[in-house]
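Engineer: coordinates only, no sequence provided:
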């Protein structure tokens, strides 16, 4: 997932899009298409209505802008609350921009924060909306496709939402990690065929969640052709105790 450190979502997570969203889309989409000319394939694979999960690989900060801009319908995703609570002109610009692309504010937290973020995503889906998520959990710094965390499968199996795999190609060149201004690079966004994961079993089954997640990651790989990494994308353990926890306890990644 892309939000392992997030908390409870903003109360506006499931409300209808407002004027800022519609104006932002009306202005942003033509500009992006004119300047960056993204290649978009498979838009018809995204259901025009009803709940759906867009599960994507994650290469750059710009991914969370690319998907909502080119998708054929409103897409919501979770973003840290600091993008929304700034002051002055800079704070207003940030808040307006992220609202315009369908972002929902979440507060940073620890402990049960990942579970709370999943519940926020579930609420968005139960409002018959489209919800975007990165199963890898964070951006890939080496371009490889990492093992998916099972939160995406929990969302799909607990809500019955189909999963549309999304392949992003070139966004790491458009806006490399650490950069603040996008380059003039053309990117490709591919929407794959929807996946019905119900055959794997209930959301309460760890085995069902793992197998469903693996199917999603295989579908993403088929779109991007990235080299696969048989590991989770996470920071190295900070100390010996963390190494022991990962090696012995091996908690299920959400």
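Structural biologist: Right, received. Where do you want to start? These figures come from a predicted structure and were not determined experimentally.

Engineer: hey, let's count contacts and neighbours off CA atoms from now on
Structural biologist: Fine.

Engineer: mind listing the helices for the stretch 1-150 of the chain?
Structural biologist: Under the criterion DSSP state H, counting those that start in this stretch, helices of the stretch 1-150 of the chain are mapped to 19-36, 63-70, 88-100, 113-126.

Engineer: and the third one, what does it pack against?
Structural biologist: Using 3 or more C-alpha pairs under 8 Å, 6 or more residues apart in numbering; DSSP states H and E as the contact test, the elements touching helix 88-100 are helix 19-36.

Engineer: nearest residue to the residue positioned nearest the centre of the chain other than its sequence neighbours?
Structural biologist: Among the residues of the chain, residue 133 comes closest to the average C-alpha position under C-alpha atoms, centre = their mean, at 2.4 Å. The shortest distance from residue 133 to any residue that is not its chain neighbour, by C-alpha to C-alpha, 6 or more residues apart in numbering, is 5.1 Å, and that residue is residue 55.

Engineer: my read: the one you found touches residue 162, true?
Structural biologist: No. Contact criterion C-alpha atoms under 8 Å: residue 55 and residue 162 do not qualify, at 10.2 Å.

Engineer: one more to weigh against that first structure:
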């Protein structure tokens, strides 16, 4: 109930008026049953804008930090993220991460839509980076189709580091669903996992105007951060 109030009476009207999204390929979203919507990730607002264009509810895996804040602000943030369909994702690895993924698999088993970013993090520079195989594991465990999705110009509206989005128009493209049933029962084959992931990234890349780089976005971010720290240390040493 709370989700529909937010969508139809609060967040939805505001987002549509401010960002005036244009949408292509909406008929590629299944009307019923579970499916994964795998997209590029340019801005923190991607997870809020894309679901507004679909009649069905979309659940996203969001980093667990959004759900563990202290005080009134922390409670409000947690309340909002849960209200708009975000599921906490523990990125520490091991059992904690597996439990987070189980929540998403439960939603897929219920016939819901799950949104995921195969790159694992926002693009640091607008390019499309190598996908992580967690999406392939989810595909094989849930046995659902994958709908590739591309957000357009959201990084211009709210780039990394900006707290308040600019007014401007964004776009969303949905591609034809991808069927990976030929790989069922091959969950333990790492080459299969990489093949599925790469096929998803190729489909995303074909929908977008982004340059593809076959490295992980997190590696690029780590390198940039290391260079920034080295530069800052050099300045401090002078």
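Structural biologist: Yes, it's here. Here the structure is a predicted model, which means the values were calculated and not measured.

Engineer: for the aligned partner of the residue nearest to residue 133 of the first structure in the second structure, the count of nearby residues, please.
Structural biologist: Under the alignment defined by TM-score structural alignment, residue 55 of the first structure is paired with residue 38 of the second structure. Neighbour count for residue 38 of the second structure, taken as other C-alpha atoms under 10 Å: 24.

Engineer: for residue 38 of the second structure, give me its contacts.
Structural biologist: Contacts here follow C-alpha atoms under 8 Å, 6 or more residues apart in numbering; on that basis residue 38 of the second structure touches 115, 116, 117, 118, 146, 147, 148, 149, 200, 204.

Engineer: mind telling me what residue 179 of the first structure corresponds to in the second structure?
Structural biologist: Taking TM-score structural alignment as the alignment basis, one finds that residue 179 of the first structure is matched in the second structure by residue 162.

Engineer: err, residue 161 of the first structure, not the other one
Structural biologist: Alignment note (TM-score structural alignment): residue 161 of the first structure maps to residue 144 of the second structure.

Engineer: tell me the secondary structure at its match.
Structural biologist: At residue 144 of the second structure the chain is in coil, as set by DSSP: H, G, I helix; E, B strand; the rest coil.

Engineer: list the contacts for it?
Structural biologist: Neighbouring residues of residue 144 of the second structure by C-alpha under 8 Å, 6+ apart: 34, 35, 36, 108, 179.

Engineer: residue contacts, residue 193 of the second structure?
Structural biologist: Going by C-alpha under 8 Å, 6+ apart, residue 193 of the second structure touches 133, 136, 137, 187.

Engineer: where in the first structure does whichever strand or helix holds it fall?
Structural biologist: In the assignment (DSSP states H and E), residue 193 of the second structure maps to helix 190-207. Mapped onto the first structure using TM-score structural alignment, helix 190-207 of the second structure covers residues 206-223.

Engineer: buried residues in stretch 57-74 of the first structure?
Structural biologist: Within stretch 57-74 of the first structure, the residues scored as buried using 16 or more other C-alpha atoms under 10 Å are 57-71, 74.

Engineer: repeat that for stretch 81-89 of the first structure.
Structural biologist: With burial defined by 16+ other C-alpha under 10 Å, the residues of stretch 81-89 of the first structure counted as buried are 81, 83, 84.

Engineer: now stretch 24-36 of the second structure
Structural biologist: Across stretch 24-36 of the second structure, burial judged by 16+ other C-alpha under 10 Å covers 29, 34, 35, 36.

Engineer: and if you look at stretch 232-240 of the first structure?
Structural biologist: Neighbour-count burial for stretch 232-240 of the first structure, counted by 16+ other C-alpha under 10 Å, picks out 232, 233.

Engineer: who touches that stretch?
Structural biologist: 136, 137, 138, 140, 146, 147, 148, 149, 243.

Engineer: the same query, at a cut-off of 10 Å, please.
Structural biologist: Stretch 232-240 of the first structure is touched from outside by 135-141, 144-149, 242-246, 253, with contacts defined as C-alpha atoms under 10 Å, 6 or more residues apart in numbering.

Engineer: so residue 82 of the second structure is in contact with residue 88, correct?
Structural biologist: Yes. Judged on C-alpha atoms under 10 Å, residue 82 of the second structure makes contact with residue 88 at a distance of 8.6 Å.

Engineer: what's residue 26 of the first structure aligned with over in the second structure?
Structural biologist: So residue 26 of the first structure corresponds to residue 8, using TM-score structural alignment.

Engineer: burial check on that match, number of neighbours?
Structural biologist: Using other C-alpha under 10 Å, the number of residues around residue 8 of the second structure comes to 12.

Engineer: who are the contact partners of it?
Structural biologist: The neighbourhood of residue 8 of the second structure, defined by C-alpha under 10 Å, 6+ apart, consists of 14, 52.

Engineer: now do residue 167 of the first structure
Structural biologist: For residue 167 of the first structure, the residues meeting the contact criterion (C-alpha under 10 Å, 6+ apart) are 41, 54-58, 67, 188-192, 219-226.

Engineer: in the second structure, where's the longest helix?
Structural biologist: Residue-count comparison of every helix in the second structure, with assignments taken from DSSP state H, identifies helix 217-237 as the longest.

Engineer: and for stretch 80-100 of the second structure, what's in contact with it?
Structural biologist: Taking contacts as C-alpha under 10 Å, 6+ apart, the residues outside stretch 80-100 of the second structure that touch it are 1-7, 11, 47-48, 51, 57-68, 74, 76-78, 101-105, 114-115, 120.

Engineer: ah, wrong one, I meant stretch 176-185 of the second structure
Structural biologist: Contacts for stretch 176-185 of the second structure (C-alpha under 10 Å, 6+ apart): 25-30, 35-37, 136, 139-149, 189, 192-193, 195-196, 199-200, 203.
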